[in-house]
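what would the 3D arrangement of this be:
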Amino acid sequence: MLLGAIADDLTGATDLALMLSREGMRTVLAVGVPPDDFEYQGADAVVVALKSRTSPAAEAVTLSLRALACLTGSGARQVMFKYCSTFDSTPEGNIGPVAEALLEALKTDITIVCPAFPANGRTVYQGHLFVGDQLLSESPMKDHPLTPMTDSSLVRLMHAQTRLPVGLVDRKTVAGGPAAVRDAFERARGQGTKLLVVDAISDDDLRVIGEAAAGLRLVTGGSGIAIGLPENFRRAGLLGVSRITSRFAAPPGRAVTLAGSCSRATRDQIATALAAGTPAFRVDPVAIAETRLSPGQVVEWAVATEGVPLIYSSAEPQAVRDAQQRLGRDRAGEIVEHFLADAAAGLLDRGFSRFLVAGGETSGAVVGALGVPALLIGPEIDPGVPWTLSLGSERPLALALKSGNFGGTGFFSKAWEMLS
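This is a model prediction of the structure:
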């Protein structure tokens, strides 16, 4: 194994695995910390998908260190900690605490912080994170129900989350090439800086940063930063030109879309699907809490529905706040996740084998309910979102696991047309 990666949610893990596969690395995605006898199938890269983004910081650290021990014990030469390109976190973490713990465990002295993903409109300039042409704090992420992002400065955000000194490598330095960035790393070491936010506004910037990071034991960032890492192993003679095949055969069976994300992108995708006449069932968390709605009811509705049914809980920010006020912030989200996961398990029993899931937390819950221990990465639907095939599950399944913020407005129909 050349690269071992720890992702804080499942959709982010598939996004990263897609990036590494596209750059020529044989990549396996493990759902959760793999057991000691896990078969890595000769992978160049292994991505461990955790469900730690919104868990208590101490729990996230513990899970991440378990994943690290598994990866380094299997020979990983470099480790990556992957988080969301919109830096989803709270003032308490979990990005800072996990990065700090990984640095300490690896006994290394410095790492980078770079969530940039220009292909999806996430860029970093002067240490500030942009979503499209908006600062993060002015984007729809300010209304995220679990991790509202009200500051765009990655330097300030990391200062709030960790005890370690934080610095910045600006765009001018990155434009100077890999040598200039490596020099910036050395200056930071001399000053005792441990975490370096790095500007990136293009894929070319990410490749420069990736080359400069060849000597780092730990790299942290969004999946975009991985674009430059495989070439380092290739230069060292450890990775061939490409060993990736594009064969992908989805299993037969019925299809369903499950949407738990309340992001603007997912809400727009749902609106587009509804306008096109997609049969849909909206799940109300209050109705679930009051036992007026059960997963079995939704399963029976979907079975009786022609075409690809859409089951969703996504709602406008005010509706989300109302539900949280009534049920509690964490409980409102957990109710929906468990409901959709139970519905997915019920649909699996009724012959459904193709699942499109929107939302990181929802995807983690659904994949757990479906009993999927690992995934094989397939073709890209939209930037950062591939179709995948289950590995090691009781039945073969096709899954598209979408971060709430990813994909164009017609993503759902595009994904299903790709399989057909």
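
only C-alpha atoms from now on, for both contacts and neighbour counts.
OK.

where does residue 196 land in three-state SS?
Secondary structure, DSSP: H, G, I helix; E, B strand; the rest coil: residue 196 is strand.

on contacts alone, who are the packing partners of the strand or helix carrying residue 160?
Following DSSP states H and E, one finds residue 160 within helix 154-161. Using 3 or more CA pairs under 8 Å, 6 or more residues apart in numbering; DSSP states H and E, the elements in contact with helix 154-161 are helix 95-106, strand 128-131, strand 166-169.

and the angle for it with helix 95-106?
70 degrees (axes from the mean of the first three to the mean of the last three CA atoms, to 10 degrees).

for helix 154-161, which outside residues touch it?
91-97, 127-129, 151, 165-168, 197 (CA atoms under 8 Å, 6 or more residues apart in numbering).

out of these, who's the most crowded?
Within those, most neighbours by other CA atoms under 10 Å means residue 95, with 30 neighbours.

contact partners for the closest residue to it other than its chain neighbours?
Residue nearest to residue 95 in three dimensions, not counting chain neighbours: residue 89, with 6.7 Å by CA to CA, 6 or more residues apart in numbering. Counting by CA under 8 Å, 6+ apart, residue 89 touches 53-54, 95, 147-149.

also residue 66?
Residues in contact with residue 66, defined by CA under 8 Å, 6+ apart, are residue 33.

could you also give me the structure for this next sequence, so I can compare it with the first?
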Amino acid sequence: MLLGVIGDDFTGSSDIANTLAKAGMAVTQYSGVPQGAAAPSVEAGIVALKSRTVPVKDAVRASLAALDWLLAQGCEQIVFKYCSTFDSTPQGNIGPVAAALADRLGASIVPVVPSFPGAGRTVYQGHLFVKDTLLSESGMEAHPLTPMTDPDIRRWLALQLSEPVGHVPFDAVHGGAESIRARMQAEAKAGRRMQVVDTVCDADLMAIGAACAGLKLVTGGSGIAMGLPANFRERGKLSGDGAAWRGNAGPCAILAGSSSRQTRAQVARHAASHPALRIVAGDVIEGRTTPEDVTDWIMRHADELPLAYATADPETVRAVQEEYGRDRAASALEALFAEVARQIVARGVTRLIAAGGETSGAVVEGLGIDALEIGPEIAPGAPALRAGDLTLALKSGNFGEDDFFETAAGILGTGEGEA
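From the prediction side, this is the model:
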């Protein structure tokens, strides 16, 4: 194994796995820290954790365990992957985990590159944009778990750390890999190892990737992985092998828990022409809606691409959190989706689509999936996946076009983008 990735959620891990596979690496994604050794053919191993919103000490502990396993597989470089909208809080995990990994690796330069231009996420003058809107005005300011109220990633990250945060500005990035490398070294010399890097297009990511050759630790969204495989290819270390995708026939179901704007649009689009079951969080918490209820409904509509969703607008989510508590509401829905996934697969569903990072994590844990084969891209940041006889799509909330569910169902089945 050459490149090791530690992802802070399941959908983000699938996202970067997709990026690395497209760039020509042999990729396997693992659900949690594996117990045994990786297959010799794996060139990039992604350890998908569920650490984005857990307590800091738990996130650090899990990330260091993943690091130890990846280093034992021979990894030459580590990537800490988080969301391209830097989902965190002033007391959040991104800074502490990055610092702990850097300390363990002895890394003096740690690029911070959340950008993913293909999905509209860019950084300029240290500020993160979603398309043409500052992050703090994009809807992420109302995120129920990680409200992003400040678009300045330097300032946000500094709140989480006990060390200064550096910056590699656009003029240095525009100068290419050598210019980027020189600025990184200057920032490190000034005592700023954590360095937010401006990125406005894919060409910038390729230059940043080249500048990261030989660094022990890189952090960012999936976009940072675009330029990293070339460093190994130039050294003749990549096999160039790839596995052919095998789709599944049979029933397909959709579980949606994300409350992002894009998932809400996807739910509305799908519900207009397919069976859709709205899951009310209060009914789940109070026991009025059970996994068996949802499973039975899905199986009655198994041939119609059914959607079961807890997706709601931020005001509704906030009201539920105020009544029941954030953790209780989230854990109840995750437990429901985990059990529903287990039951519907046991009853014959062969294709499963999950929308939302927490929902996807719950589904994978509920199914007991250890490793995922990476297939073709459904949408930027969302690949098709295979686990044994099951094909899956694990979608971050904001990713995909409005017709994502039908497109995903087709690719998970025949490889074509239609249900």
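
thinking again about what came up before, how close does the residue nearest to residue 95 of the first structure get to residue 262 of the first structure?
16 Å (CA to CA, to the nearest Å).

kindly report the same for residue 329 of the first structure.
Distance from residue 329 of the first structure to residue 262 of the first structure, by CA to CA: 14 Å.

which one's more surrounded, these two?
Legend: neighbour count by other CA under 10 Å for residue 329 of the first structure and residue 262, higher for residue 262 (23 against 16).

joint contacts of residue 329 and residue 262 of the first structure?
Contact criterion CA under 8 Å, 6+ apart; residues shared by residue 329 of the first structure and residue 262: residue 145.

and the counterpart of residue 282 of the first structure in the second structure, how many neighbours?
Mapped onto the second structure by TM-score structural alignment, residue 282 of the first structure lines up with residue 278. The number of residues packed near residue 278 of the second structure is 15, by other CA under 10 Å.

mind listing what residue 278 of the second structure touches?
Contacts for residue 278 of the second structure (CA under 8 Å, 6+ apart) come out as 308-311.

can you check residue 132 of the first structure too?
120-123.

could you rerun that using 7 Å?
121-122 (CA atoms under 7 Å, 6 or more residues apart in numbering).

distance-wise, check it relative to residue 140 of the first structure.
Taken as CA to CA, the span from residue 132 of the first structure to residue 140 of the first structure is 11 Å.

can you tell me which of the contacts of residue 89 of the first structure lies nearest to residue 46 of the first structure?
Nearest to residue 46 of the first structure among the contacts of residue 89 of the first structure: residue 53, at 19.1 Å, using CA to CA.

helix, strand or coil for the closest one?
coil.

and the gap between it and residue 235 of the first structure?
Counting by CA to CA, the gap from residue 53 of the first structure to residue 235 of the first structure is 34 Å.

rewinding a little: mind checking which of the contacts of residue 278 of the second structure are in strands?
Here DSSP state E is the test, and the contacts of residue 278 of the second structure give 308-309 as lying in strands.

now the contacts of residue 278 of the second structure in TSV, with distance to residue 12 of the second structure?
Output for the contacts of residue 278 of the second structure, formatted as TSV (distance: CA to CA, whole Å):
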residue	distance to residue 12 of the second structure
308	22
309	20
310	20
311	19
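
tell me the two of the contacts of residue 278 of the second structure that are most distant?
By the measure CA to CA, 308 and 311 form the most distant pair in these, at 9.2 Å.

so what's in contact with these two at the same time?
Taking CA under 7 Å, 6+ apart as the contact rule, residue 308 of the second structure and residue 311 both touch residue 256.

and the residue nearest to residue 395 of the second structure when sequence neighbours are not counted, what is it in contact with?
Using CA to CA, 6+ apart and skipping residues adjacent in sequence, the residue nearest residue 395 of the second structure is residue 355, 4.8 Å away. With contacts defined as CA under 7 Å, 6+ apart, the neighbours of residue 355 of the second structure are 255-258, 394-397.

could you see which of those carry over to the first structure?
Retained in the first structure (both residues aligned by TM-score structural alignment, their matches' CA atoms under 7 Å) from the contacts of residue 355 of the second structure: 255-258, 394-397.

residue 172 of the second structure contacts residue 179, correct?
Yes: counting by CA atoms under 7 Å, residue 179 is a contact partner of residue 172 of the second structure at 5.4 Å.

tell me the SS of the nearest residue to residue 149 of the first structure once chain neighbours are set aside?
Excluding the flanking residues, the one nearest residue 149 of the first structure by CA to CA, 6+ apart is residue 142, at 4.7 Å. When classified by three-state DSSP, residue 142 of the first structure comes out as helix.
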